[in-house]
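Student: Here is my input, please return the structure:
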Amino acid sequence: MTHGFDTAAVHAGSEADPATGARQVPIYQTTAYAFRDAEHAARLFNLQEVGYIYSRLTNPTVAALQSRIAALEGGAGAVCCSSGHAAQIMALFPLMGPGKNIIASTRLYGGTVTQFSQTIRRFGWSAKFVDLDDLEAMKAAIDEDTRAIFCESISNPGGYVTDIPAVAGIADEAGVPLIVDNTLATPYLCKPIEMGATLVVHSLTKYMTGNGTVTGGVVVDSGRFDWSASDKFPSLSQPEPAYHGLKFHETFGGMAFTFHGIAIGLRDLGMTMNPQGAHYTLMGIETLGLRMPRHVENAQKVAEWLEKDPRVASVTYAGLASSPWNATARRLYPKGAGALFTFEIKGGYEAAVKLVDALDLFSHVANLGDARSLVIHSASTTHRQLTEAQQRAAGAGPEVVRLSIGIEDADDLIADLDQALAKATA
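Tutor: Sure, this is the predicted structure:
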């Protein structure tokens, strides 16, 4: 039976514990699991049977979270890991090899830009950064070594929205998967798989958990990509030496990427999610459908107020009629354009820093997606490692302040911004 979003957010991957009757998913705080006998252990290690071996690979609490997220995103399977950054590497790991590249949006979180422009080069991988609004430029950047296209559904920090179906069409033509970071939208606002994405990644640290308590990441597989259609993805289509020549796609079909993520990715990279973190995220997801409408409603009110304020030069929120991305947002994100955006304060860098220091209700932290409203000056923090040109391309120039709007009373947030703007522009 197919359930509605809020029902799935509470029930998917969860049932009463058969041993105790516990209704909430227990925290299985264990390293290893007893095998029934030697044959059972052998079958598990040989991927002939699904079960629990060792908590670096699989854990019942984490498995419940994986099932719930896969259900919400409309995926075939999911693999949870230790952070959103870990999820990005986990997503790329089965696809890439020395000399291979990805096409990446220029409008990405600063840490992702660094990961793709610097860190992955140590694996022999590379990234080509392209404005994904320019579809012809994206097509031109793809070459025979391209193995994926990567974007964010709603970008951090600017809150720009991506035309996922258009990008997915180009990925399909090139025979490569589209990977969408859906952290800022969550499956409540956007379901990239329904729009043509192959893989979806999240930083579960943000809206999915929603309370700023744990870090976590996930990779969700659509189960629809034909990994054997070409020789581009040998990790999934060709014999795997570590499993006596098993071919993941031939053996597991639509679950090939998910099984590879556990049996190879978590086994060898070890970026495991802990069961207590999974428990917190499961509880957070239960209220996702209640929280996101309030986030969006508040963001719309705050953005509209800021746009009219003479002390503000511009606001990037795609929910505003003045935004170049408003038409795309209304077409693809009908429940709202998220709750993260930036604004440019008149007075430049000095005024931006003063404003951040003058806010009371807004917490000055390097996070987003919390129930609390958060603020940060991206150019001097989360995007500090980028050049000014890269900062501006990402929407994080020196005069820009990023807001993550929480679920408080919107009037209180506006009052706090009003007094801070007065101090910053005095």
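
Student: C-alpha from now on. contacts and neighbour counts both.
Tutor: Noted.

Student: mind checking the SS state of A422?
Tutor: Three-state call for A422 (DSSP: H, G, I helix; E, B strand; the rest coil): helix.

Student: ok, it - contacts?
Tutor: Contacts for A422 were tallied using Cα atoms under 8 Å, 6 or more residues apart in numbering; there are none.

Student: Second input sequence below; structure requested for side-by-side comparison:
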Amino acid sequence: MSDRLPGFSTLAVHAGAQPDPTTGARATPIYQTTSFVFNDADHAASLFGLQAFGNIYTRIGNPTNAVLEERVAALEGGTAALAVASGHAAQVVVLQQLLQPGDEFIAARKLYGGSINQFTHAFKSFGWNVVWADSDDIASFERAITPRTKAIFIESIANPGGSITDIEAISTVARKAGVPLIVDNTLASPYLIRPIDHGADIVVHSLTKFLGGHGNSLGGIIVDAGTFDWSAGGKYPMLSEPRPEYHGIRLQETFGNFAFAIACRVLGLRDLGPALSPFNAFMILTGIETLPLRMQKHCDNAKAVAEFLAGHPAVASVSYAGLASDKYNRLARKYAPKGAGAVFTFSLKGGYDAGVSLVSKLQLFSHLANVGDTRSLVIHPASTTHSQLDDAAKVKSGAGPDVVRLSIGIEDKEDLIADLEQALGA
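Tutor: The predicted structure is shown next:
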């Protein structure tokens, strides 16, 4: 190509990929192997010593996965990326590079229920402590900062309620505190929002959702923005101090603006081991090729369904930032002008029992615990994904007892509305 910077749809198809040099295969091959042959002893030593880039063992890296990593980094505007086994694995690997036992990180209350559970309970065994803040009250993040704070974690579009987070405002808080801002961009995808453009230092995804898009492969990814100085203040010794397992290399000094992605690979993925299978990487790559087409249809359908529900007598309220009346519409127009996403919630006048009943009466919507599929999905969070929370925490996270979550697919919107209409009528 010329010096022209490729557009988003072009990157979604081509970034990171070339025809296979041996066979000429145009689709990225599935390198279904555990290990890779070294040229000689010196080559092997240079790979293990981080003096050269290359393949050693699929737990650490794989050529199929490398194409996926380069593609998502390009779509997000980052310097490098690391693919892992799931979105939860991405969160563990990221925070392992940042936190020591006794350290804290601040997280927005409006998060996926699984993340709330992971942060509140599982991370305690590592000695990592979460401090909660309210994404509707930016000052709550400032109040939560202490000398032990090492990161701030938010979602660009919050799950399950679909609220839009003011990334730039929270980034300002993170910059002032000298800590990185981590943004889970799963529900938006880079097609709708690129958090790095708004001040994020690290972006994570569950690749299982909109990027893969077909509900057939688990995966997660970490994108390094290359914007944070890991050596400042001595807060992040994993990156700034000599690494004994690599002959005293300082990762920040050696790898510069992609040092964090390297740390996640050679300190996190290598030792914790949540490797993404090459087959899943191939499936997710195939999904990404149609991401722009799918996301626009997802958003267009979601807006139509939300407008229908907003006018239905059985519905108490609809939480969808794409509606002009929604409290997050202003932020949606700023951060996601192409659409406010495809995941949102609505409340039923009949409360908890009505939510459970509705789910059982829908026919086209699939009742399952996932989002971001080509198929439309439904769940009652209070009885499933957020059931481990107490009632007050459910409400704070946007998953009150009367709330139903929809993930709108790419079917004909008229059919989706008709299915909702019959279920609400029943």
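
Student: what's the TM between chain one and chain two?
Tutor: Superposed pair, TM-score by TM-score structural alignment, normalised by the length of structure 1: 0.99. Supporting alignment: 423 aligned residues with a Cα RMSD of 0.6 Å.

Student: quick one: the strands in the stretch 151-300 of structure 1?
Tutor: For the stretch 151-300 of structure 1, the strands defined by DSSP state E, counting those that start in this stretch cover 178-181, 199-203, 217-221.

Student: got those as JSON lines, with distance to R68 of structure 1 and mean neighbour count columns?
Tutor: Converted to JSON lines, the strands of the stretch 151-300 of structure 1 look like this (distance: least, Cα to Cα, whole Å; neighbours: other Cα atoms under 10 Å):
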{"stretch": "strand 178-181", "distance to R68 of structure 1": "18", "mean neighbour count": "28"}
{"stretch": "strand 199-203", "distance to R68 of structure 1": "13", "mean neighbour count": "28"}
{"stretch": "strand 217-221", "distance to R68 of structure 1": "11", "mean neighbour count": "29"}
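
Student: Select, out of these, the one closest to S363 of structure 1.
Tutor: With Cα to Cα as the criterion, S363 of structure 1 lies closest to strand 199-203 of these, at 19.7 Å.

Student: picking that back up, to K354 of structure 1, which of the strands of the stretch 151-300 of structure 1 lies closest?
Tutor: strand 199-203 (29.6 Å).

Student: In structure 2, what stretch matches the closest one?
Tutor: Aligned by TM-score structural alignment, strand 199-203 of structure 1 corresponds to residues 202-206 of structure 2.

Student: how close does that stretch sit to structure 1?
Tutor: Compared with structure 1 after fitting, stretch 202-206 of structure 2 deviates on average by 0.2 Å (mean Cα distance after the TM-score superposition for structure 1).

Student: ok, the alignment partner in structure 2 of A34 of structure 1 - how many residues close by?
Tutor: Aligning on TM-score structural alignment places A34 of structure 1 opposite V37 in structure 2. Neighbouring residues of V37 of structure 2 were enumerated by other Cα atoms under 10 Å; the total is 10.

Student: residue contacts, V37 of structure 2?
Tutor: Contacts for V37 of structure 2 were tallied using Cα under 8 Å, 6+ apart; they are I56.

Student: Does it fall in a helix, a strand, or a coil region?
Tutor: coil.

Student: Also the one 10 residues further on?
Tutor: What three-state DSSP gives for L47 of structure 2 is helix.

Student: residue contacts, it?
Tutor: F53, G54, N55, I56.

Student: show me the contacts for R194 of structure 2.
Tutor: Counted by Cα under 8 Å, 6+ apart, R194 of structure 2 has contacts E76, G77, N185.

Student: swap the cut-off to 6 Å and go again
Tutor: Neighbouring residues of R194 of structure 2 by Cα atoms under 6 Å, 6 or more residues apart in numbering: E76.

Student: How about the one 10 residues further on?
Tutor: The neighbourhood of V204 of structure 2, defined by Cα under 6 Å, 6+ apart, consists of D184, I221, I222.

Student: The match of A34 of structure 1 and W128 of structure 2: what is the separation?
Tutor: V37 of structure 2 sits 39 Å away from W128 of structure 2, going by Cα to Cα, to the nearest Å.

Student: next one: D134 of structure 2
Tutor: For D134 of structure 2, the distance to W128 of structure 2 - Cα to Cα - is 20 Å.

Student: now swap in F210 of structure 2 and tell me
Tutor: 29 Å.

Student: how about the strands of the stretch 151-300 of structure 1, which one is nearest P239 of structure 1?
Tutor: Among these, the nearest to P239 of structure 1 by Cα to Cα is strand 217-221 (20.8 Å).
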